[in-house]
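**Q** The following block contains a protein sequence and its predicted model.
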Amino acid sequence: MSFPRSLLAVSLVLTLASCGQSSTPGGAPGQVGPETAQGSTLHAQATPVWTQVYSDEFNGTALDTSKWIAVNGAANVNGELEYYTPEDVYLQNGTLVLRTQKRSFGGRGYSSGEVRSGNNVTVTRGSAVEWRTKVPKGKGIWPANWLVSTGCDGINGCGSAWPPEIDVMELRGSQPTINNMTHWWGTYPNQNYQTTQYAGPDFSQDFHTYRVEWLADRITFYIDGVQRAQHTANITTGTMQLVMNTAVGGMFDGNPDASTTFPQYQLVDYVRVYRDTSGSTGGTNLVTNGTFDGGLSGWGVWSPNNAYQSTVFTETYNGRNGAHATEYSASPYEVHTYQVKTGLATGNYTLRAWVRSTGGQSVGEMLVKNFGGTQRSLDIRGYTNWTQVSIPNVYVTNGQAEIGFHTTAGAYQYLYFDDVEFFKQ
C-alpha cells in the first residue's frame, strides 16, 4: 500500500503460491582479506520465542485514540479517489469497522476509513504482527493491513521517510482470492520491492488471519496460521507503524465501475503485536542506537589527536530513512566509529548495515575485531548508492566483539552508515 509507487520504475521479484563502554583502538584498523556484500545471505534460522506485547480486540464502544489515529483528509497518493474521514471509522460488535461509501465528501466522490498507530504503537525487526480481518470486495476497492514508516501521514505520502514498508494483507477488490505480500527496501526514489501472491479462497466471505514475522534475516508471511511466503533478501529496516485502511481507485486496481457496490466494509476483529524474546535469533539486534536517531549515543569515536568532533556526526541529508552517521571532513582525516559488545554467547554472529560512500578513500571499511579470532573487514568504499552489506559468520569465542566503521580519506570524501545490526545467527 505504498505511497510513491506509481511515480517510479522499480525492480520486482514475483513468486506465486496456491492453496494446494568504550575502548580506544591502538591504531588504525587494518583490512584483513576480502569480503563481499552479503545483502542476500541466508542465515541460520533459529526459532524465535514470541511474547505478546500489545493487542487491541476492539471490544469497546469507541476507537482508543491513545493507540490509534483515524486519518482525516483527502488521499493525495497513488491516484486514489477517497477522502478519509473518522466518520467511516467505528467499533461495532467487537470489531473495528472501516466503511467505504460512494458519496460527495470533502471534494471527493468517495469516503473511506483509515486507522494508523503513528508513534503510539511501533515495531522493529524482531516483531510479529497479526490481524484477523474480513475484507471488502469490488472493482476499485483496495483494502490493506500493513506496516510503514512512522514518517508517513496517510494523506500526503512519505517522501524520504519511505521505505520501509511491509504489506501483510493487500488485495485488489476485483481479485478477492489473491493476497499480495510485499516488502520494500532502499532509498526513495530508488526503492525496490519483492512481492509474493497467494491464491486462496474468496477472502471477502469470512474472517482470516494475516500475520508477518519480521526478523533480521527473513520476513515470513502467514495466512490462517499457514506459512505462505518468506523473503530472505534485502530485509527491511527501520521503525514502522501499523495501518489498516481501504482505498478507492488508483493504480492498484483501477477505479470502481458499474459492478462495484457500496457501502463496503473492512472488519478487523483484532490486531496483536509480538516480540521475539529468545535472545538468540536474528531478531535480536545487539547494537545500541544503530539507527542514529539518538545522535551518536552509544557509539565511541577515535581519531588521531582526538579530532573526531569535526569528522563524525549524524544528519538526515542524503539519508535513506531518517538520520544516519557520517564520517567526513573538509581536510584529510582518519576516524573510527565503534561499539564494544560484551556478554556474548559463543557462536556465529553477523554484522550488517546500510552504507554509502563517495569512493576514493585510502580506507573505508566496516569491521569486527577482538572477538577471539582474526579481524574481519569489508571494503565499503565502492557503494556510491545506499546498499545493505554484511559480514556473516563472525565466530565469537571470548564473550565480546568490537564493531565499527573506519575511514582514512582526503578532503570532502564521506562515508555514510545507518541501521547497523549485530546479531547471533
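**A** Yep, it's here. Numbering: from 1, shown residues only.
**Q** Every contact and neighbour count from this point should use C-alpha atoms.
**A** OK.
**Q** For the stretch 201-350 of the chain, which segments count as strands?
**A** Secondary structure of the stretch 201-350 of the chain (DSSP state E, counting those that start in this stretch): strands located at 208-215, 218-223, 226-231, 240-248, 264-276, 300-302, 312-315, 324-327, 333-342, 347-357.
**Q** Quick one: closest of these to Lys424.
**A** Closest of the strands of the stretch 201-350 of the chain to Lys424 is strand 347-357, at 4.3 Å (criterion: Cα to Cα).
**Q** ok, and for the closest one, which residues are buried?
**A** With burial defined by 16 or more other Cα atoms under 10 Å, the residues of strand 347-357 counted as buried are Asn348, Tyr349, Thr350, Leu351, Arg352, Ala353, Trp354, Val355, Arg356, Ser357.
**Q** same thing with stretch 390-406?
**A** Counting neighbours by 16+ other Cα under 10 Å, the buried set in stretch 390-406 is 390-398, 400-406.
**Q** Spatially nearest residue to Asp379 (excluding sequence neighbours)?
**A** Of all residues beyond its chain neighbours, the one nearest Asp379 is Glu365 (4.6 Å), with distances taken as Cα to Cα, 6 or more residues apart in numbering.
**Q** what angle do the strand or helix carrying that neighbour and strand 333-342 make?
**A** Element membership of Glu365, judged by DSSP states H and E, is strand 363-369. On the basis of axes from the mean of the first three to the mean of the last three Cα atoms, to 10 degrees, strand 363-369 is oriented at 20 degrees to strand 333-342.
**Q** so what secondary structure elements neighbour strand 363-369?
**A** Counting contacts by 3 or more Cα pairs under 8 Å, 6 or more residues apart in numbering; DSSP states H and E, the secondary-structure elements packed against strand 363-369 are strand 376-379, strand 400-409.
**Q** would you turn the ones you listed into TSV with distance to Val49?
**A** Shown next, in TSV, are the helices and strands packed on strand 363-369 (distance: least, Cα to Cα, whole Å):
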stretch	distance to Val49
strand 376-379	30
strand 400-409	24
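**Q** Which one, of the ones you listed, ends up nearest to Arg116?
**A** Each of these was checked against Arg116 via Cα to Cα, and the shortest separation belongs to strand 400-409, namely 35.9 Å.
**Q** Give me the contact list for the closest one.
**A** Residues from elsewhere that reach strand 400-409 (Cα atoms under 8 Å, 6 or more residues apart in numbering): 28-29, 327, 332-344, 351, 360-371, 415.
**Q** Just the buried ones from those?
**A** Of the members of those, the ones counted as buried by neighbours, 16+ other Cα under 10 Å, are 28-29, 327, 333-341, 344, 351, 361, 363-371, 415.
**Q** Comparison target below:
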Amino acid sequence: MVNLKWLSPLRTCIVNPLRTVLPVCLLATATLSTVLPDPVSAAAPAGYTLYYADEFNDTVINEDDWMYRDAGPYSLGYNRKENVRESGGSLHIDFKREQINGTWYNTCGGIVSKKLFGYGYYETRAKLFNSTTGLHSSFWSMGLSNHIAANNITGLTAEIAAGNLPFYNQATEIDGFEHDSANGYYDTGTITYIPGYGSPRQHVNVTPDAWHIYGYEWTPTAIKFYLDGTLVNTINTVTTPMPFAPANFWLTALGYRTVSDYTKLPGESEFDYFRFYAKSYPAANLLGNPQMEFTVKDTSKGYTDQDTPNWIETYDKDASFMTTTDAHTGTRSLKHAKGSNYLVTTKQNLNGIANDTYQLSAWVKSSGGQAQAQMRVLNYGGTEMNITVPTTSTWTQITLNNIPVTNGQATIAFTSNANSSQWMLVDDVIFSEVSATTVYEAESLPVTTSTGDSQTNYNDAVTGKSFNNLNGNGVGDYVQYTVNVPQTGTYTVYVGNRSAFNKGIYQLAVNGTNLGSTVDQYAATSGYMESNLGTVAISTTGNQTFRFTVTGKNTSASTYQLAYDYITLVKN
C-alpha cells in the first residue's frame, strides 16, 4: 500500500509501458465520436517514475498533505469537509441535498494538495456520478492564491503564512477532466490567469459512471490528455504558449448546478487513487515566473502590480516586490528594499523533479554592503549551497553549478539582510537539469526566418518524425533558432538534417560565428542524416542563437529550402 508518501529516491520505480496514440486535432470545442472501453489498468508514458501517490486505502484523509474544499454558499451549492471520506480503498466525494442554516443546498466537496507539482504525468482512476444533472466533478491542477482562502480551501491562510505556498500562484489551470453529470462527455484543456494567454478546450466522449483511468502529461512543449491510456487531446505549448508555474493538485466535485431529479441523491464520485510521475527535462527551466513578468489578471481581488506571482515571501514580506523601474529583460524584476532595516527571503519550493545534477543562475544588481545578499539552493538532499550577490550597478549573471538533487525536490531562494539604504534586484532566474547530452527538437524551438521567407512544421508519416522546414528561395536566406543552454562550457554540436531533392546547402553560425563547414541537404531520396559541426564555447547561460544560412544548392536540387529534425549539444 502506498498512502501519500514521498517516494525516495526518485528513480526507484521505472515504468516503460506502451501507449496507443489516437491523433486528435486541437479544436476549441471538438468532440470525439469513439467511446473507449473500461480499463483494468493503465500506466504512465515511458520514461516516468512514480514520485507521489495516495491509494486512498485508509479510513481518513491524510491532512498532513491534503486540504479540504470546504466553504459556501455559492449559487445552489456548498462544499463540506464531511462529504469527503476514504473507504473500501477509494476516495468518495458525496453529493447530497442538505439544509444548512435553514436553507437547502446541493452539497459536495473535495481535496487539494499542499504540495506543488510542475512538469510530469498525473493520473487517477475514477467513476463519476452521472445519474442526474447537478454535479461537476474535476481532476485538475491550479495554483492557490490568497483570495481563495475566504471561500474555498481550509488551511490555505496558514500555509501561506508559514511560507509553504505563494501569496498568488495562479498561472495555468490544467483540467484533466471537468464533467457535468448527465453528460456523456467531459472537457479537457486549460484556463490561464496571466493576461495575454489563451485557454483551449476540447470535449471527449466517455461513459463516466464506469471506471476509467484519466491522465495528463505536462511537459515544456505540450500538455497531453489521456483516457484509459489513449491520447485524446494535445495542446502544443510552443505554438499556444501557457504561463508555467508549479501548481496544487485538486480532486473535487461541486454541487452548484440545477438537479433535475432529487430522488437520485445522495450520490457520489469515486476516485481509486492519485499518482504523480516525474521524469528528466534537461534544459527546461523548472521555476514559475522566472523572468518576473507575470502580472495578476484579476486585480479586483486586492492584488497589486508589486505582488510577486508564483514566488513565496517570508520574514519582512513588504521588502520583496516587483518593480518596473529596472529589468534585465522585459519590463519587470524582483527587488529587495525597504525604508528600514529588513530581512526577507523570496523563494520557490519545487517537488517531483528528477534526481540529477542542476544549475541555478540569475541576473542581478546590488547596492552592496548587506549583511547577507545571497542566491541559495536548499532542501535538495545536501547542505545548502549559496553565492553572494556582488556589488554591481550593471546587470551581472551569477551561477551555482553542480547541484546534486537526490530527493526529488529543491528550494530556490534569494535572501537579503540589509539596512534602509541597501537593495538588490533579481531577474531571469534559471534552475535546470544539466545533462551531458541535450536534444532540442527543431519544431519545438522558437524560430525566426529571413524577411520574405517562412517556415513550416511537418510530420513524416513514414518515419513518424517531425521536422521544421525553411521555405527559402535564394542564397542568404536563413532560419534561426533560439536554444536555451543552462550551463556554460564547450559543446559538440550535432544537427539532424531532413534531406530531400529540394534542399539546399547551409552554413551554421552560433551567436554570429560560423561553426564547421557547409552542409548539403540534397538527396535524391528523402531521408535523414546527422552532421557533426564541431565544438562551440558557450560563455553565458540562457538563450543562444543558431542561424542556418543558405549558401547555395546542389546542381540537382530544385530549390533552396532547408529542413531540420533536431539540434543536439554534447558537453565536453
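**A** Alright, I've got the coordinates. The structure presented is a predicted model; accordingly, all values stated were derived computationally and were not measured.
**Q** With both chains overlaid, what TM-score comes out?
**A** Here the superposed chains carry a TM-score of 0.60, computed using TM-score structural alignment, normalised by the length of structure 1; 307 aligned residues with a Cα RMSD of 4.4 Å.
**Q** so which of the strands of the stretch 201-350 of structure 1 comes closest to Trp142 of structure 1?
**A** In this view, the strands of the stretch 201-350 of structure 1 are compared for proximity to Trp142 of structure 1 by Cα to Cα, and strand 240-248 is the closest at 4.9 Å.
**Q** what's the matching range in structure 2 for that closest one?
**A** On the basis of TM-score structural alignment, strand 240-248 of structure 1 is assigned to residues 247-255 in structure 2.
**Q** and what of stretch 51-70 of structure 1?
**A** Using TM-score structural alignment, the residues of structure 2 aligned to stretch 51-70 of structure 1 are 49-68.
**Q** list the buried ones in that stretch?
**A** Of the residues in stretch 49-68 of structure 2, 49-58, 61, 66-68 count as buried by neighbour count, 16+ other Cα under 10 Å.
**Q** Out of those residues, name the ones that lie in strands.
**A** Applying DSSP state E to the buried residues of stretch 49-68 of structure 2, the entries found in strands are Thr49, Leu50, Tyr51, Tyr52, Ala53, Asp54, Trp66, Met67, Tyr68.
**Q** okay if I get these as a markdown table plus distance to Gly552 of structure 2?
**A** Converted to a markdown table, these look like this (distance: Cα to Cα, whole Å):
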| residue | distance to Gly552 of structure 2 |
| --- | --- |
| Thr49 | 47 |
| Leu50 | 50 |
| Tyr51 | 51 |
| Tyr52 | 54 |
| Ala53 | 56 |
| Asp54 | 60 |
| Trp66 | 62 |
| Met67 | 63 |
| Tyr68 | 65 |
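**Q** Show me the strands in the stretch 1-150 of structure 2, by range?
**A** 3-6, 20-21, 49-54, 66-68, 77-79, 84-87, 90-100, 103-113, 120-127, 136-142.
**Q** and among those, the most buried is which?
**A** Per-stretch averages of neighbours, counted by mean count of other Cα atoms under 10 Å, single out strand 77-79 among the strands of the stretch 1-150 of structure 2, with a mean of 26.
**Q** circling back to that earlier point, between the helices and strands packed on strand 363-369 of structure 1, which one is closest to Asp224 of structure 1.
**A** Distance to Asp224 of structure 1, taken as Cα to Cα, is lowest for strand 400-409 among these, at 40.5 Å.
**Q** okay, the angle between the closest one and strand 363-369?
**A** 170 degrees.
**Q** Toward the C-terminus, what is the element adjacent to strand 400-409 of structure 1?
**A** Stepping forward along the backbone from strand 400-409 of structure 1, the first helix or strand reached (DSSP H and E) is strand 415-424.
**Q** what about that following strand, distance to the chain center?
**A** In this view, strand 415-424 of structure 1 has its centroid 14 Å away from the chain centroid, taken as Cα atoms, centre = their mean, to the nearest Å.
**Q** can you state the direction angle for it and strand 400-409?
**A** Between strand 415-424 of structure 1 and strand 400-409, the angle comes out at 170 degrees (the same axes, to 10 degrees).
**Q** Surely Ile391 of structure 1 and Thr350 touch.
**A** Yes: when contacts are counted by Cα atoms under 8 Å, Ile391 of structure 1 is listed as touching Thr350 (5.7 Å).
**Q** re earlier: tabulate the strands of the stretch 201-350 of structure 1 (a markdown table), appending distance to Asn156 of structure 1.
**A** Listed next are these as a markdown table, based on distance: least, Cα to Cα, whole Å:
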| stretch | distance to Asn156 of structure 1 |
| --- | --- |
| strand 208-215 | 26 |
| strand 218-223 | 27 |
| strand 226-231 | 29 |
| strand 240-248 | 14 |
| strand 264-276 | 22 |
| strand 300-302 | 38 |
| strand 312-315 | 24 |
| strand 324-327 | 24 |
| strand 333-342 | 37 |
| strand 347-357 | 27 |
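**Q** To Gly118 of structure 1, which of the ones you listed lies closest?
**A** Go through the strands of the stretch 201-350 of structure 1 one by one with Cα to Cα and the one that ends up closest to Gly118 of structure 1 is strand 240-248, at 5.5 Å.
**Q** what about that closest one, how far off from structure 2?
**A** On superposition with structure 2, the average gap between strand 240-248 of structure 1 and its aligned counterparts reaches 1.2 Å (mean Cα distance after the TM-score superposition for structure 1).
**Q** which strands and helices sit next to that strand?
**A** Contacts defined by 3+ Cα pairs under 8 Å, 6+ apart place strand 240-248 of structure 1 against strand 95-105, strand 108-112, strand 114-116, strand 122-123, strand 141-149.
**Q** which part of structure 2 lines up with the first one?
**A** Following TM-score structural alignment, the aligned partner range for strand 95-105 of structure 1 in structure 2 is 90-100.
**Q** What is the mean deviation of the matching stretch from its aligned residues in structure 1?
**A** Overlaying structure 1 shows stretch 90-100 of structure 2 at a mean distance of 0.9 Å from the equivalent residues (mean Cα distance after the TM-score superposition for structure 1).
**Q** Contacts only, for Ser113 of structure 2.
**A** With contacts defined as Cα under 8 Å, 6+ apart, Ser113 of structure 2 is in contact with Asp65, Trp66, Met67, Asn248, Phe249, Trp250.
**Q** Met142 of structure 2 versus the fifth one, what's the distance?
**A** In this structure, Phe249 of structure 2 lies at 6 Å from Met142 of structure 2, with Cα to Cα, to the nearest Å as the measure.
**Q** again with the second one
**A** Counting by Cα to Cα, the gap from Trp66 of structure 2 to Met142 of structure 2 is 14 Å.
**Q** Likewise for the fourth one?
**A** From Asn248 of structure 2 over to Met142 of structure 2 the distance is 5 Å, taken as Cα to Cα.
**Q** just the ones in strands among the buried residues of stretch 49-68 of structure 2 now: which is nearest Lys127 of structure 2?
**A** Out of these, the member with the shortest distance to Lys127 of structure 2 (by Cα to Cα) is Asp54, at 16.7 Å.
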